[in-house]
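# this is the structure alone, sequence omitted:
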């Protein structure tokens, strides 16, 4: 007999909740594994030597999974190149423009000094006639410039740089010699070279005495 104030279903065991759906769990892991495998394949064999089969085997997924998500080899390479801009490169915020620029320069030098990255960057430039690769290259640089421009805007707020300074020009002045030395000069990027790049950047764009 039911007790007053209780419904018929109140005496039945509570229905256990169903399994919670994970949002993006496996899909995110597959994407990460495939993009990581793509970068590894490109750095080892170049863009021209990359195949969907090799990426699938290295990532531990089916080739159909890659084709279903990215469609073409070029689209896969394009997203993998763009992903390099966002991974493992937090924007420095030390409270000083000089130390922020030093940390940024070290990030750039570490990235482009990784085995195969110089080849990857050079090949991406060589294949700029491919619309997808060219779009990925531009997304890579635009994303890096956009995120790193915070260094300059914060320096302006602190009075370390003039208000009229162009953040992109500051970042180009700092990073261009680093890429040139690696891709053209083929010389190591040491502490003295990084310090000289920072000094020249601040001398060109800093507040006049």
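Perfect, thanks for sending it. Worth saying up front: this structure is predicted, and the values here are computed from it rather than measured.

# please make it C-alpha for all contacts and neighbour counts, starting now.
Will do.

# next SSE downstream of the longest helix along the chain?
Counting residues, the longest helix found in the chain (DSSP state H) is helix 131-157. Scanning forward in sequence from helix 131-157 by DSSP states H and E, the next helix or strand is helix 167-180.

# could you check the angle helix 131-157 makes with that next one?
120 degrees (axes from the mean of the first three to the mean of the last three C-alpha atoms, to 10 degrees).

# quick one: contacts of helix 167-180?
101, 105, 108-109, 112, 145, 148-149, 152-153, 189, 194, 197-198, 200-201, 205 (C-alpha atoms under 8 Å, 6 or more residues apart in numbering).

# is it possible to mark the buried ones in those residues?
101, 105, 108-109, 112, 145, 148-149, 152-153, 189, 194, 197-198, 201, 205 (16 or more other C-alpha atoms under 10 Å).

# coming back round to it: check the offset of the longest helix of the chain from the chain's centre.
Its chain's C-alpha centre and that of helix 131-157 lie 10 Å apart, by C-alpha atoms, centre = their mean, to the nearest Å.

# then stretch 173-184?
18 Å.

# what comes up buried for that stretch?
Under 16+ other C-alpha under 10 Å, the buried positions of stretch 173-184 are 173-175, 177-179, 182.

# included below, for side-by-side comparison, is a second structure:
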């Protein structure tokens, strides 16, 4: 079910409004990377972006709307997974990219802060779900290419393979707060590639045989 009216910040006009929108959304991401979610205010975003706070309130309604719009804006940025010609190495490059996004990349603070903010705001959580769904969809080409090469059977759920590969990485990064080693990444890619080749992601899994 969709609304007939755009949510605050959904419009995409050109000219000065487009520049202001880009400035506000980037300022929101910058604030998210530097502060706890609860410390972000419309005033701080407005000051950072140079856009009057009345305009920010009118278009985005508040901090939840700002973060939601900023995350949705991030889905518009170009990203495609690296394709190497092998399911295992493609998955390995993917989990390396995910790890870098939380540990080394310039946006690493924003990545972790967005996950934390999703626990405080259902609006942000929904935006994060859409962002992740977009990334899963884009990464699925890794698996569709593997199916075409015969590395995984037809009917394999490509996005579920992606989730399986990155799940151990997210667990270490965000839950147990353990270091993620090169061996961890190789294991995640290898286990998932082997399971995919064995047909583990075809159809609906049932209970294990007794």
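Received, thanks. The shown structure was predicted, so the numbers you read here are calculated from the model rather than taken from an experiment.

# quick revisit: which of the buried residues of stretch 173-184 of structure 1 sits closest to residue 97 of structure 1?
Lowest distance from residue 97 of structure 1 to the buried residues of stretch 173-184 of structure 1 (C-alpha to C-alpha) belongs to residue 174, with 12.2 Å.

# from residue 109 of structure 1, how far out is that closest one?
As judged by C-alpha to C-alpha, to the nearest Å, residue 174 of structure 1 and residue 109 of structure 1 stand 11 Å apart.

# repeat that for residue 142 of structure 1.
Taken as C-alpha to C-alpha, the span from residue 142 of structure 1 to residue 109 of structure 1 is 18 Å.

# and what of residue 40 of structure 1?
18 Å.

# let me see the ranges of the helices in structure 2.
Along structure 2, counting by DSSP H, helices occupy 15-34, 42-49, 53-60, 63-74, 87-103, 108-118, 122-139, 141-149, 158-170, 182-197.

# what range in structure 1 does the second one sit on?
I take that to be helix 42-49 of structure 2. Counting by TM-score structural alignment, helix 42-49 of structure 2 lines up with residues 52-59 of structure 1.

# so which of the helices of structure 2 comes closest to residue 80 of structure 2?
It is, among those and with distance given as C-alpha to C-alpha, helix 122-139, at 6.3 Å.

# what is the burial count for the residue mapped onto residue 172 of structure 1 from structure 2?
Under the alignment (TM-score structural alignment), residue 172 of structure 1 pairs with residue 163 of structure 2. Neighbours of residue 163 of structure 2 under the rule other C-alpha atoms under 10 Å: 15.

# separation between residue 163 of structure 2 and residue 98 of structure 2?
12 Å.

# give me the contact list for the match of helix 42-49 of structure 2.
So stretch 52-59 of structure 1 is contacted by 30, 33-34, 36-38, 41, 62-63, 66, 73 (C-alpha under 8 Å, 6+ apart).

# for it, buried residues please.
For stretch 52-59 of structure 1, by 16+ other C-alpha under 10 Å, it's 52, 55-56, 58-59.

# tell me, stretch 147-157 of structure 1 lands on which residues of structure 2?
So stretch 147-157 of structure 1 sits over residues 138-148 in structure 2, by TM-score structural alignment.

# correction: stretch 90-107 of structure 1
Going by TM-score structural alignment: stretch 90-107 of structure 1 matches residues 80-97.

# tell me the gap between the matching stretch and the middle of its chain.
Using C-alpha atoms, centre = their mean, the offset of stretch 80-97 of structure 2 from its chain centre is 17 Å.

# how about the equivalent of residue 26 of structure 2 over in structure 1, what does it touch?
Residue pairing (TM-score structural alignment): residue 26 of structure 2 is matched to residue 36 of structure 1. Applying C-alpha under 8 Å, 6+ apart, we find residue 36 of structure 1 in contact with 59, 80.

# from residue 208 of structure 1, how far out is residue 36 of structure 1?
From residue 36 of structure 1 over to residue 208 of structure 1 the distance is 45 Å, taken as C-alpha to C-alpha.

# now do residue 169 of structure 1
Note on residue 169 of structure 1: its distance to residue 208 of structure 1, by C-alpha to C-alpha, is 17 Å.

# spatially central residue for structure 2, please.
In structure 2, the residue lying closest to the centroid (C-alpha atoms, centre = their mean) is residue 132, at 3.8 Å.

# residues near the nearest residue to residue 115 of structure 1 once chain neighbours are set aside, how many?
Of all residues not flanking residue 115 of structure 1 in the chain, residue 43 sits nearest, at 6.9 Å (C-alpha to C-alpha, 6 or more residues apart in numbering). Applying other C-alpha under 10 Å, we find 20 residues neighbouring residue 43 of structure 1.
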